[in-house]
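Asks: What shape does this take:
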Amino acid sequence: MRDQNRESESNKVYVMRVKYLGSFLAVLYAIIFLESCTGSSKDNLPERIPNEISYNFDVRPILSDKCLACHGPDANKREAGLRLDIAEEAYRALKENPSAHAIVPGKPELSQMYLRISTTDTSMQMPPKSSNLRLSAYEIDLLKAWIKQGAKYEKHWAFTVPKKPALPAVKKEGWSKNEIDLFILARQEQKGLSPNEEADQERLLKRLSLDLTGLPPTLAMMDGFVANQNANAYEKVVDKLLASPEYGERMALPWLDVARYSDSYGYQMDNYRSQWPWRDWVIHALNKNISYKDFITWQLAGDLIPNANKEQLLATGFNRNHKITEEGAVDEEEYRITYVTDRSDTFGKALLGVTMECAHCHDHKYDPFSQKEYYQMFSFFNNVNEMRATYTAIDPSVGKPESFAKKPMMEISNEDVKSILKFVNKPDTSRLIVSVMGDLDTTRKTYVLKRGVFNAYGDQVQPGTPKSILPFDPKYPKNRLGLAQWLFDKRNPLTARVFVNRMWQEFFGRGIVKTSGDFGMQGELPTHPALLDWLAVDFMEHNWDMKRLVKQVVMSATYRQSVVVTPEKRDADPENIYLARSPRYRIQAEFIKDLVLSSSGLLVKTIGGPSVKPYQPEGLWESATAGGDVMLSVYRQDHGASLYRRGMYTFVKRTVPPPSMGIFDASNRDLCEISRQKTNTPLQALVMMNDPTVLEASRVLADRLLSEKSETKAKITKAFRMIICRTPTDKEIAVLTEYYAGEAKSMNIKQAERLLSVGEYPQSNKADKKLLVAMMRVISTIYNLEEAITKT
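Replies: Okay, the predicted model is just below:
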């Protein structure tokens, strides 16, 4: 089966892709239409009422979806005075009928909730017909059974302090590599599944290298790993990749999405900002493996740490990465409130994994967060000495601004990069200013904002945190440093869970909690709750060590599985929730560029420094620019080494993000983004076939291969290994060799010269142009194989 899978990929040559694209789309749309009409087989399976019904995992999701919008935490939207998310409220006599109760534990026939959801009388039925919500027969039966069992409420699972569960017993012996596998295998055995065999060495090395560095393995790495038969060969490769400088770059990328990092301010003017030294710090911190506790504390409150140094101050750029307006005639206070809102919402989503922003205008409709609690957290970020982003004039005699209206700011001098900030890749002696945090000398008052309106003041509030998560301890200072201490309090139920879940997402494509930015009642339930808690507690017990956590995951047998899927496994677990196979999905947009540049030999591995402007279609910036900064009104492409930097260093202008990156689902960095979408569109195929970087890389690699003294078959084999990261089958080589011969024979010189003109990297002028273009097309075809940019 595996050989058949390999052979099928080689037949997808460049010409065939173009020829059959239209028919492929027609078939695809037909399948989508049929599925939407018929539904999946999974939807038609009968569901069985559990013997012991869990409020958290069985009942709460139904209430949250169908009932809590009108009978939940939001007092302003609550109907009939009935609240169903709290036991004592649900058991209480009804406001409109004191002789009746919504829920009578053990007696569904006396429980108005059950009577109203099961009645066929539309005037009495709940949810009301006007809501367009309906409970299925299964949901009604489950709620009836729950009430009969005593209607026991539980605190929301994510708001309970995680405890390290006992390791589960499993039947299959000898498969597990570490504790992770015991939890995964136990769940598989419950579902009648069994894990896949380990992936072959070549595919496993590619997966590991992409996951830990964002780059494909070199030929030397491939040869060395395959030849090494020692029992610890895999672990040695893991340790080597974890210690590589590229590790920090790879792991920084998702954090840049979380931190909404960009190279421009956003909004209409969207001028340049120099926040890239903060990005350099993130890479440095991850490579140095500072604890997650310090990594977050410095970013939240590095400026408030006693005797803080410039590195800790630079880290606080995290809180200043949000959009900032530069337009005139705006209400300064309105935008200041917008900035504070962004910071507090990012804190909730990124670090707590909850949708606190839903309480900006009113009490949260689903989670136990009041509007007052929202503004209590808001107050931690409300004391920044912050104004608009415009500079005052620069005095040319001294090369310094007369004053800064943009506060607070930090200057990075040449002396700094020789000492405390050695990791900052400052390329010249120009003045370098970074936005950081700094509070006012006196505390700014914070008020509840009625309906979220910036100047509609309600009651004054003091710094605080949601009681449902963890009340704010009076021993902590009432500032951002105290908030960081609260965040890493061992009693905080969310911090560790949210981070290990996000790391799991990085390696398996989805988190144990799929909604990695929402652990609340509207979020999805964890697929492996015991594993999530075990990892969270273990992470805390080992001093929040991020590299150790990463190594645990990639050393597991779960991670090492083959991606091969049988029809039986696909039908039993189509979403691969139980991980009886390794997930297969396309790598991130930036890593696609990295793979192309690295495999062709074009990649410039310089770490850090200002962002670069590679190839981009003409006129994009100009058509979307509203004047302002001359620097960003016109796209001025870089040249030389800057064209071949890693994708994460591509200049991100918020109003016009890099188009090729966006097509492959990269973030535009407007807001905090916890996980990227995964789409599959024809535009992605067109990028791979026509993007100048891909064509240039194909030309350069072809030129280098043709300069080597080897047979055509050996050259194509080498190209295939460098890009796909495995040895091709005989059938694949035969198809590609035949394609090469046909292209060399049919190529005319004018067509060859036009293709060879793509890209600025110089040609050797030694190779025959027809042969060079023929080899270039073979390599371009290999880049366009699905397997090239897919983690397998």
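Asks: C-alpha only now, for contacts and for neighbours.
Replies: Fine.
Asks: ok, and the closest non-adjacent residue to the residue nearest the centre of the chain?
Replies: Residue closest to the average C-alpha location in the chain (CA atoms, centre = their mean): Ser675, at 2.9 Å. Distances taken as CA to CA, 6 or more residues apart in numbering put Ser516 closest to Ser675, at 7.4 Å, once the chain neighbours are dropped.
Asks: how much space between the residue nearest to the centre of the chain and Arg502?
Replies: Separation of Ser675 from Arg502 (CA to CA, to the nearest Å) stands at 8 Å.
Asks: okay, and the common contacts of the two?
Replies: With contacts defined as CA atoms under 8 Å, 6 or more residues apart in numbering, the residues shared by Ser675 and Arg502 are Ser516.
Asks: Mind naming the longest helix for this structure?
Replies: The single longest helix within the chain, with elements called by DSSP state H, is helix 14-38.
Asks: and that helix, which residues are buried?
Replies: Judged by neighbour count (16 or more other CA atoms under 10 Å), helix 14-38 contains these buried residues: Tyr14, Arg17.
Asks: Also this sequence, please, to line up against the first:
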Amino acid sequence: MSARGSMVGQFKNDRRLRGGVIFLCVPLLALNLGPTADGANLTPEQIDFFERKVRPVLASNCYSCHSAEVSTPFANLRLDSRTGILRGGDSGPAMVPGNSGASRLVQAIRYASGLKMPPAGKLTEDEIEVLVRWIEMEAPWPDELEPEISLQTEQFDLGARRQGHWSWQPIQSNTPPEIAAVQHPVDRFLTAGLNENGLQPAVTTNRRTLIRRIYFDLTGLPPSPEEIRRFIEDQDPNAYRRLVDRLLASPRFGEHWARHWMDWVRYAESHGSEGDPDIPDAWRYRDYVIRAINNDVPYDQLIREYLAGDLLPTPRINGLDGINESILGTAHFRMVEHGFQPVDPLEDHVNSLENQIDVFSKAFQGLTVSCARCHDHKFDAISQKDFYAVLGTLRGMRPIQTVIDTPERVYKNHTEMAALKGKIKMALVEVWLDQANGLANDLIAATPSTPFIERSACNKGDALYPWAILSSKQGREFSVTWDALADAVKSDFRNNQNFNHKMTTGGWDLRGQDYTGWFKQGVGLPKHPSRPGGFWITTEGEEVLNGIYPAGVYSHGLSRKHPGVLQSPRFKVESDSISLRLLGGNFSAAKLVVENYPLGIFAVGIYDQGFAPKKDRMTWATWDTKFWKGFEAYIEIATLDDRTNFRLDSVDFFRTPKPKPEGDGRSFFGVAEVIFHNGDQPPRGELVPALHLLRSPMPDKEAALAIRYQQLLIAAIEGWRDDNLSELQALFLDDFVRNGFLETSIEKLPDIALHVTRFRQLEEIIPIPRRAPGVLAETLPPQPLLIRGNHKNPGEPVPPRYLEALDGDEYKDPRTTRLRLAEEVASINNPLTARVIVNRLWYHIFGRGIVSTVDNFGKLGEKPTHPELLDYLAAHFIQQEFSIKKMVQFLVTTEAYRRSTEASAASIEKDPTNSLLQHMPLRRIGAEAIRDAMLTISGQLDRTMYGESVKAYYVQLANLDDPAVDGLPKGDEHKGPLDGDRRRSVYLAVRRNVANPLLEVFDAPKPATARGQRDVTNVPAQSLTMMNSPFVILQATKWAETLVAELHDTVRARVKKMFVQALGREPSTDEIDRVETFLVDAAEERQIASGEILSSQLVWQDLAQAIFNFKEFLYIR
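Replies: Below you'll find the model as predicted:
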């Protein structure tokens, strides 16, 4: 037997460590196959999958013929209950749980046999896959009675359900029972329950156990040996209270409890599905939660920020960091799973909204509101109209990246830069007018080889093209050529106008009033469109500016660092194509957002309605929109960091090497028009600079033409000076600037150089805007009720409101629906809000909720074990102004919390589940705490707070060169370090398709729905992980390195130190003896001399890893 294996035998007789090494030699027969699929033991994921995926498919496609809704189900087959499906109909059982291939139901929906169901048309491949996957999962179905056919006409009685269930009733102000010698109100309630059942509370635990318990519960980290020593030696009666207050004030409290919140809101940093695309800057929401909990922001305020942080009239400002904290609260709305290029994005959108309702209603109300998508709730006072009223409240949100900086930071240097830009312009006007006054002479003196003439001669649209052609003509040849040029340009102008008029079916002219109807965000976007003549001052190089812009909307009037998101009104796609006239660079992009699907601009496929402009001059981009006819959509134009996802467009995607953003925060765009049109050809440009000249009367000779040019240029410069340029004048002036006739070199403009230098200095120190996932509110008509939950079968509109059982009134003002919802949920009159949160806090302190189903206060949930105590705590929480820290302090200072985990014989007999809390339960620490404890004990933990998440560590798949296979990233650029940069687990990236293997095996939940209570499994994979995980081995190695570096230790002293570091206690003499035997065996196995044991890293590494495997290390008493 190996040395590590022998530790099992050596420690098996120790009472405190009975079963102490739980993960070393576990037989495969102990494999936990999970709960059965036909009752109350379902996991939340199974219930969520059934309610969100399976039941809607069955209800929409099968219930009309195979349910209690019909007096005689077709073929005597019922598909509205698991019992009915297993019983089957005339042909026998409809399914074999776990074997979809042998299930008649699957054969029928695949049209693989003579029976083809539904007969009206085959289900979609996605719907078929849902039912196949469900059957392979053993067909999980919530524990509910089979509907009776006789009930088909029974009315849904919401009032009766509300009156008949405890959680809908108002919170009662209960008085704690009077019990002698019991002071804490909570203990009085609990003691009364024990007394009624003839039980005595367990004794108070020892200080070593208590400090380890409170440290893990409040900070998720183990106490240091020095902290343990100080607490044990502190004889002050208030020592424990001071310890609690110190831990509550520790920043580690927020890190630990933020992870609980992140479970509640299914925090994620990617969207899942194929490719697992990022949610940019999602980590800022995690940091927001940590700050909020550490600052003890009232819970009702956090609810308001969760639902409507972007709409609060007085947002919560973090003056220290210059952050609008409230707007960060809505980031969770973006943390939904999205399908990969869904053919039906409306279905994806409705599913996303359903998930948001599911998470919100479970997390803050303890209700399963999403179960009412297809029908009135089977058990609770929640109607189908309730579901769509809430969905309509949340529907008016568009996904965006929102700037979280305060105005002071956003507008840094804005005033001075604007003033300098004005001075630079006036100085340029003076120089340019002087140059323009000599234009006639310059033209006459020019030759065909003069650079600006040579360039213009190659482009018929250039302002100087007529000069290049006419300057060598004389007499009649001059006039004939003039007429030909003028006729050609004017003819092109008329033809292009006619073409555009015939093809156009609608659109927006963003140079005028249409701009007011678009959604705008970002300091870069002006209140009004820019008149012709806008320009951008360069931030490097010799040129002051690149050119003169036509009328339009520009994000970079002062700086390309300034953020900008421009979105059109929502519209139904009815044209073959959409074209935009725009400019831009640094990976700004325009995209068509169909049904709020945020992951557009794919290189190939149906979502290639994106364009990343790469020029500083306006050009047309055209999208093929025939596939999307009938869908609702809007257009988004955004700078690089304001895009909701970064994907290369179809041009850049196929370049080698692929271009990458520079990362300096600079990006820009400008846009003038959006045109809906039929056919594939883009609109034709109507105006060219030469038109400005050729519209004027014909000059009689070369000299007169040169003077005409001079006059037109002077007029254009003066118009620019006076902000009174026409579009043609702007094009004309721009041509002279870009062709180098008008001076823009800083070196040759000494009077301007100082202004430009100062402008660039100010621009350089503008902070790059900080962004986070967010939403943009829009006003929409009421949401139709979707019959049987089918998004293709809308019924009557349902006005937005909250649940009828909570007296939800219609929200009359569509602009404030989410704000109204937030106020109703956060209200002290809401009977659920305070009950749900204090029950969650109780669960995390005591290991079991007063309502054990912490996410479900409905009829299928458990009843409270101490209803009077629950209401007392809820009322107390409200009185304490929704303070989470005060409630946690209130709970951990009870005698109940300080009790031993030793159950009395009477308690085991009378209350085997410990629902009366006779003793503290033995609890395994969370997955993150296990990892963080190993880092702490090994001396490796980096306690740096906040910042971008550490990339996920995963095992690289071999021989796969694709960018993504099954959603897993490939290549080291996507892979994080094994030790997670030694950061706390809360700072590790949470991706849907790539989970940290250690956290996953110890039940860290997948970010699918609200998880108030994690699974606590005991499976062989955990023992294998603790024995073989490279991370565990690495931490054991680092711990051993630290130990052997201390040369003056003895074996016994070192063993004592290790026990205190890992377990919070010293070993017994017997334990030390057996550890010494273990060390000798380990040294012999590794062929290390007995005299070298103390200095052998490998031997102590073996012991360190063995201690990591102790049950006592993984559990808190």
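Asks: Can you give me the TM-score here?
Replies: After superposition, the two chains reach a TM-score of 0.74 (TM-score structural alignment, normalised by the length of the first structure), with 641 aligned residues with a CA RMSD of 3.7 Å.
Asks: Could you look up the SS state of the residue nearest to Ser675 of the first structure?
Replies: Here Ser516 of the first structure is coil, with the state taken from DSSP: H, G, I helix; E, B strand; the rest coil.
Asks: Where does stretch 734-743 of the second structure end up in the first structure?
Replies: Alignment note (TM-score structural alignment): stretch 734-743 of the second structure is unmatched in the first structure.
Asks: my read: Ala1082 of the second structure touches Asp1102, true?
Replies: Yes: counting by CA atoms under 8 Å, Ala1082 of the second structure touches Asp1102, with 7.3 Å between them.
Asks: Between the two, which contacts overlap?
Replies: Taking CA under 8 Å, 6+ apart as the contact rule, Ala1082 of the second structure and Asp1102 both touch Arg4.
Asks: Quick one: the strands in the stretch 551-700 of the first structure, in order.
Replies: 585-586 (DSSP state E, counting those that start in this stretch).
Asks: does Ile878 of the second structure really touch Ala834, like I thought?
Replies: Yes: between Ile878 of the second structure and Ala834 there is a contact under CA under 8 Å: 7.1 Å.
Asks: Of the two, which one has the most company?
Replies: The residue with more neighbours, out of Ile878 of the second structure and Ala834, is Ala834; 29 against 18, by other CA atoms under 10 Å.
Asks: what sits against that one?
Replies: Taking CA under 8 Å, 6+ apart as the test, what Ala834 of the second structure contacts is Ile828, Ala874, Ala875, Phe877, Ile878.
Asks: what about the closest residue to the third one other than its chain neighbours, how many neighbours?
Replies: By that I understand Ala875 of the second structure. Of all residues not flanking Ala875 of the second structure in the chain, Ser173 sits nearest, at 6.3 Å (CA to CA, 6+ apart). The number of residues packed near Ser173 of the second structure is 14, by other CA under 10 Å.
Asks: Which residue in the first structure aligns with Ser173 of the second structure?
Replies: Mapped onto the first structure by TM-score structural alignment, Ser173 of the second structure lines up with Lys164.
Asks: Give me the three-state assignment for that match.
Replies: coil.
Asks: quick one, what contacts the corresponding residue of the second structure for the residue nearest to the centre of the first structure?
Replies: Aligned counterpart of Ser675 of the first structure in the second structure: Gln1013 (TM-score structural alignment). Contacts for Gln1013 of the second structure (CA under 8 Å, 6+ apart) come out as Thr853, Val854, Asp855.
Asks: got it, and Ala192 of the second structure?
Replies: If a contact means CA under 8 Å, 6+ apart, then Ala192 of the second structure has Pro177, Ile179 as its contacts.
Asks: Where in the first structure does the host helix or strand of it fall?
Replies: Element membership for Ala192 of the second structure, per DSSP states H and E: helix 185-196. Counting by TM-score structural alignment, helix 185-196 of the second structure falls onto residues 179-190 of the first structure.
Asks: what separates the match of Ser173 of the second structure from Gly520 of the first structure, distance-wise?
Replies: The spacing between Lys164 of the first structure and Gly520 of the first structure, counted by CA to CA, is 21 Å.
Asks: ok, how many other residues are close to the corresponding residue of the second structure for Met689 of the first structure?
Replies: Met689 of the first structure maps onto Met1027 in the second structure, with residues paired by TM-score structural alignment. Neighbour count of Met1027 of the second structure, defined by other CA under 10 Å: 19.
Asks: if you skip the residues just before and after it, what's nearest to Met1027 of the second structure?
Replies: Nearest residue to Met1027 of the second structure in three dimensions, chain neighbours excluded: Leu24, at 7.1 Å (CA to CA, 6+ apart).
Asks: Ok, Met540 of the first structure next?
Replies: With sequence-adjacent residues excluded and distances taken as CA to CA, 6+ apart, Met540 of the first structure is closest to Ala496, at 6.9 Å.
Asks: And Lys66 of the first structure, by the same measure?
Replies: Leu133 (6.3 Å).
Asks: The one you found contacts Ser64, doesn't it?
Replies: No: using CA under 8 Å, Leu133 of the first structure is not in contact with Ser64; the gap is 11.8 Å.
Asks: More neighbours: which of the two?
Replies: Using other CA under 10 Å as the criterion, Leu133 of the first structure and Ser64 rank with Ser64 on top: 21 against 13.
Asks: Mind listing what's buried along the helix or strand that contains that one?
Replies: If you go by DSSP H and E, Ser64 of the first structure is part of helix 60-66. Using 16+ other CA under 10 Å as the test for burial, helix 60-66 of the first structure gives Arg60, Pro61, Ile62, Leu63, Ser64, Lys66.
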